[in-house]
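A.B. asks: can't give you the sequence, but here's the structure:
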C-alpha cells in the first residue's frame, strides 16, 4: 500500500439507554413537551417529503410518548387540510400527561379518534394514502398482546405506505429482534439518533428506508453519548484503500495462501482464490486436493495451485505466505483437520471460514488477536454452543461473545453484518441484499478479507473493508440483473471496480 488513510467511522448507532440520557436532559432545550412537539412536526415533514400527495391519513397511536408524537403529527396534518383519522384502542389510551395533552389538543382542534379495531376499513388501499405507526417507541421489546397483534396484522395487510415513528412497532430497537409480529414500515424516521437494533437482523425486514431527525438536539450532547456501533456504507471504501504508488511491485501487495477444497469441494477454494486476486493481492497460492488443480488453473491461471495430500507438504507454502485463508471446502475429515492444525500453529495472520470454523468449534482454542473469524449465524451458534435463533435474537451480543471467547476479530455475517474486535467499537455493514444468500458467497468474502489483510490493512480494518466491499459488490451485481439467481462469481468484476473507486 502507498500509505494509510483514516477510514470514516460512519453513522453512530445508539442504544436506548444512551438516548434516554438525552431525554433526561430535556430541560436544557425546553423540556419533554418541546421534544414531543419537535418529533411530531419532524414526522409530519417526513410524510410531506416522501408522500406529498397523501390526502387521507390514518394515524395509529399508542399509550406513551410515541403515541403523543402521533397526536402532534395528526394535528399538523389536519391543519394542512388532510383527511385524518386516528385510531387508539381502549387498551392504548394515553397514560402519560404529555401524550394526553397532545391528544386533547387534536380533539379540541376538531379532530376525531376511533377506539375500535373494527372502525378501520380493511380496504386500506381505497380508504387511505398513508398510515402512521405511532404505537410503541424504543422501550417496547416484548411480544405484543392479542389486540395489538391483530392491529399490527391489519396495518400490514392494508398494502398502504407506512411511516413508523422512531421504530416500527414490535421491533426491539436495541437488538433488531422481532419477538412477535411487527409493523412493516416503508420509512422509519428515528428521533435524536440512529437506533442500534434497526441496522441488523430481522429489523431490516421492517424498517424500510431509515432517516434521523435530530430534533435540534445540540451536537455537543450527542458527542457525549456512548456509541454502541458505527454503521458504514459503500462511500466509506475509499478511506480504507489508498492508491498504490507508481513504483510498486507484487510483493508489496501481499501473498495469500488459500487452503481448502477437499474431494468434491474444489469450487469453494477456487472462488476464494479468485476473490483474493480481484481484491488486489499480489500473489495467491492454493493448497488443495490434486483432483482440483487442473480445473482451478483452467479457470484462473494467475492462481498458483498445488496438490497437497498431506499436511507435511503444506509447510513450504505456509512459510512464504503473508496471510492464510483457511476453510472454504476444507471438510471436517482427517485431511482438513490435519491441514488446519498445521495452519493454526504457523504463527501467520489467519482468516477462518466454513469448515475451519466447524473444526474450531469442536476443538476450541485461544487464537492470535489478529485472527479473523467469519461465521454465519449457524457457525456462530456452534462456536458459542447455543442456537442459531439465540444468535439472531441478539446479533451484537453474539458477536461480542465470540470476540471475548476467541480473543480476535469477528465478522458475523447476515443481514447487517456485524464486525467486532477487542478494544474496537463495533461496525455494521449498510450494504448487501437477499440475493447474496447463496452458497459460495462466504468463500468470496474470505478471499477478499485475506487479500486486504495481505495488502497491509489491520485485521479490524481488513474485516470491515472486506465485508463492506463484498456487500457493495453484491448490490452492484444485483442492480445489473436482479437479486434472484445472483451468483457469487457475478461479484468479481464489481469487487475489482469498487476496490479502485
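C.D. replies: Structure's in. What do you need? Remember, it's a predicted structure, so these values are computed and weren't measured experimentally. Numbering: from 1, shown residues only.
A.B. asks: From here on, just use CA atoms for contacts and neighbour counts.
C.D. replies: Will do.
A.B. asks: Quick check: the gap between residue 231 and residue 498.
C.D. replies: 19 Å (C-alpha to C-alpha, to the nearest Å).
A.B. asks: got the residue ranges for the helices in the stretch 351-500 of the chain?
C.D. replies: According to DSSP state H, counting those that start in this stretch, the stretch 351-500 of the chain carries its helices in the segments 355-362, 377-384, 388-393, 395-406, 441-454, 459-481, 492-499.
A.B. asks: And those helices: which comes nearest residue 276?
C.D. replies: helix 441-454 (4.3 Å; C-alpha to C-alpha).
A.B. asks: Check which helices and strands that closest one sits against.
C.D. replies: Counting contacts by 3 or more C-alpha pairs under 8 Å, 6 or more residues apart in numbering; DSSP states H and E, helix 441-454 packs against strand 255-259, helix 266-278, strand 323-326, strand 349-352, helix 459-481.
A.B. asks: surely residue 253 meets residue 455?
C.D. replies: Yes - with contact defined as C-alpha atoms under 8 Å, residue 253 and residue 455 form a contacting pair (4.7 Å).
A.B. asks: So which of the two has more stuff around it?
C.D. replies: residue 455 (26 against 22; other C-alpha atoms under 10 Å).
A.B. asks: one step back: any idea which of the helices of the stretch 351-500 of the chain is most buried?
C.D. replies: helix 441-454 (a mean of 30; mean count of other C-alpha atoms under 10 Å).
A.B. asks: what about that one, distance to the chain center?
C.D. replies: Relative to its parent chain, helix 441-454 has a centroid offset of 18 Å by C-alpha atoms, centre = their mean, to the nearest Å.
A.B. asks: That helix vs helix 459-481, what angle?
C.D. replies: Interaxial angle of helix 441-454 relative to helix 459-481 (axes from the mean of the first three to the mean of the last three C-alpha atoms, to 10 degrees): 130 degrees.
A.B. asks: what does helix 441-454 rub up against?
C.D. replies: 253-256, 258, 268-269, 271-281, 322-325, 328, 350-354, 374, 459, 462-463, 465-467, 470, 487-488 (C-alpha atoms under 8 Å, 6 or more residues apart in numbering).
A.B. asks: Equivalent analysis for stretch 362-380, please.
C.D. replies: 349-354, 357-358, 383, 387-388, 391-392, 398, 402, 405-414, 422, 446, 458-460, 463.
A.B. asks: Can you lay out the helices of the stretch 351-500 of the chain as TSV showing distance to residue 66?
C.D. replies: Output for the helices of the stretch 351-500 of the chain, formatted as TSV (distance: least, C-alpha to C-alpha, whole Å):
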stretch	distance to residue 66
helix 355-362	43
helix 377-384	33
helix 388-393	24
helix 395-406	25
helix 441-454	40
helix 459-481	34
helix 492-499	41
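A.B. asks: and the comparison structure, right after this:
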C-alpha cells in the first residue's frame, strides 16, 4: 500500500496543457445520468469536469430535465434521453449515447441515476459497442450494471474506472458489508483484478486499486465531504482529467486528491461540516497551482 500525497502526485504529473491548445484538444466529456427526482446532479458533475480542465462538456439526461439543466449550465451542450415510467433513463437511451460518444473522448455514466434506471442494459451495450480507445467512468447505479460484465470490462484494457462507495461495492462484488469494513484494501485489489481495471473504493479514506499495481490510499478530506452531491463532483473531476489524456490510475489519484483537498479547504473556511457539494467547485482550479 502506498500513501497518496503531494510527493506521489509530483512523481506522476498530469499531461501539460499547451498555451496554443483549443477546447477540443483540452478534452471532450459526455456525462450521462440524472433523473426526474435528481435533475441537478449532472450540473455538479459537468461543472467539476470543466473545473478540472476539460474543454467541452456534453450532458445527457431524461427529457423533462434537459431544458432546465441547459439553462442552469450554459457552458455545456445538453441532450434529452428517453425516460421510463419511474422518471429514470430508459434502455433506449443507449443508442443516443453511442451516437454522442463519437465526438467525445470520455464517458461518465451514472451520476444521479437511481435503481429504477435501465443501467444494466445500457452499460452492457456501451461496453460491447463503444470503441475501446475511449475512457469510461461508471458511477452510482452504473456500477451495479457492470457486476455481470467483468469479461466485457476487461476487453477495454484498463480504460474503465469504477467508483463504488461501500454499498455499491457490496453489489459489485457480491460480498458482505463486513468485508468492505474490515478489508477495504484487499477488496479493492480483488475487484481491480476481477474486472481488469481501476477501482476507486470511497470510504472515509479512499482506496485506488489497479491490476498489477500497489494500492493507493488517501486518508480523506474530512467528514464534510459526506454530503449529497459530493460523489457527483468527484466523478466530474475524474472525467475531466481522463478527457485530458491522463492515464486512468493517475487521473483517479489526482481526482481523489483534488476532491479531498477541496473539502479540507472548505472546512477551514466554513467549518468541518455544513458546506455544500457545489462549494467545492471553486476550489478545484486553485489546487492545480497550490504550493
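C.D. replies: Cool, the structure landed. All values derive from a computational prediction rather than experimental measurement.
A.B. asks: Drop the TM-score for these two in here.
C.D. replies: Between these two chains, after superposing, the TM-score reads 0.87 (TM-score structural alignment, normalised by the length of structure 2); 272 aligned residues with a C-alpha RMSD of 1.8 Å.
A.B. asks: thought residue 100 of structure 1 was touching residue 68?
C.D. replies: Yes - assessed by C-alpha under 8 Å, residue 100 of structure 1 is found in contact with residue 68 at 7.3 Å.
A.B. asks: returning to that earlier point: looking at the helices of the stretch 351-500 of structure 1, which is nearest to residue 47 of structure 1?
C.D. replies: Using C-alpha to C-alpha, the helices of the stretch 351-500 of structure 1 put helix 459-481 closest to residue 47 of structure 1, at 27.5 Å.
A.B. asks: Just tell me the aligned range of the closest one in structure 2.
C.D. replies: Using TM-score structural alignment, helix 459-481 of structure 1 lines up with residues 248-270 of structure 2.
A.B. asks: How about residues contacting that stretch?
C.D. replies: 4-5, 9, 12-14, 135, 158-161, 198, 200, 206, 208, 210, 216, 218, 220-222, 224-225, 233-234, 237-238, 241-242, 272-273, 275, 279-281, 283-284, 287.
A.B. asks: Buried ones from those, can you make that a ChimeraX selection?
C.D. replies: Provided next is the ChimeraX selection string for whichever of the contacts of stretch 248-270 of structure 2 are buried by 16 or more other C-alpha atoms under 10 Å:
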select :4,12,14,135,158,159,160,161,198,200,206,208,210,216,218,220,221,222,224,225,233,234,237,238,241,242,272,275,280,281,283,284,287
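A.B. asks: Check the alignment and tell me where residue 226 of structure 2 lands in structure 1.
C.D. replies: So, by TM-score structural alignment, residue 226 of structure 2 is matched to residue 437.
A.B. asks: Counting neighbours, what do you get for that match?
C.D. replies: 17.
A.B. asks: Kindly provide the distance from the corresponding residue of structure 1 for residue 23 of structure 2 to residue 322 of structure 1.
C.D. replies: Residue 23 of structure 2 maps onto residue 250 in structure 1 when the alignment is built from TM-score structural alignment. Counting by C-alpha to C-alpha, the separation of residue 250 of structure 1 from residue 322 of structure 1 is 13 Å.
A.B. asks: List the contacts of the nearest residue to residue 354 of structure 1 once chain neighbours are set aside.
C.D. replies: In space, and not counting its chain neighbours, residue 354 of structure 1 is closest to residue 327: 5.2 Å by C-alpha to C-alpha, 6 or more residues apart in numbering. By C-alpha under 8 Å, 6+ apart, residue 327 of structure 1 lies in contact with 259, 260, 352, 353, 354, 355, 356, 357.
A.B. asks: Check residue 20 of structure 2 too.
C.D. replies: Contacts of residue 20 of structure 2 by C-alpha under 8 Å, 6+ apart: none found.
A.B. asks: if we can go back for a sec, which one of the contacts of residue 327 of structure 1 is nearest to residue 213 of structure 1?
C.D. replies: Closest to residue 213 of structure 1, out of all of those and judged by C-alpha to C-alpha, is residue 353, at 39.3 Å.
A.B. asks: burial count for the closest one?
C.D. replies: 27.
A.B. asks: Counterpart of it over in structure 2?
C.D. replies: In structure 2, residue 353 of structure 1 lands on residue 139 (TM-score structural alignment).
A.B. asks: Could you pull up the contacting residues of that match?
C.D. replies: Contact analysis of residue 139 of structure 2 by C-alpha under 8 Å, 6+ apart lists 108, 109, 110, 111, 162, 163, 164, 235.
A.B. asks: Switch the residues you listed over to a markdown table; also include distance to residue 77 of structure 2.
C.D. replies: Putting these into a markdown table (distance: C-alpha to C-alpha, whole Å) gives the following:
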| residue | distance to residue 77 of structure 2 |
| --- | --- |
| 108 | 15 |
| 109 | 16 |
| 110 | 18 |
| 111 | 17 |
| 162 | 25 |
| 163 | 25 |
| 164 | 27 |
| 235 | 18 |
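A.B. asks: Among these, which pair sits farthest apart?
C.D. replies: Among those, the pair separated by the greatest distance (C-alpha to C-alpha) is 108 and 164, which sit 13.6 Å apart.
A.B. asks: Tell me which residue is most central in structure 2.
C.D. replies: residue 235 (2.5 Å; C-alpha atoms, centre = their mean).
A.B. asks: separation between the counterpart of it in structure 1 and residue 467 of structure 1?
C.D. replies: Residue pairing (TM-score structural alignment): residue 235 of structure 2 is matched to residue 446 of structure 1. Per C-alpha to C-alpha, residue 446 of structure 1 is found 9 Å from residue 467 of structure 1.
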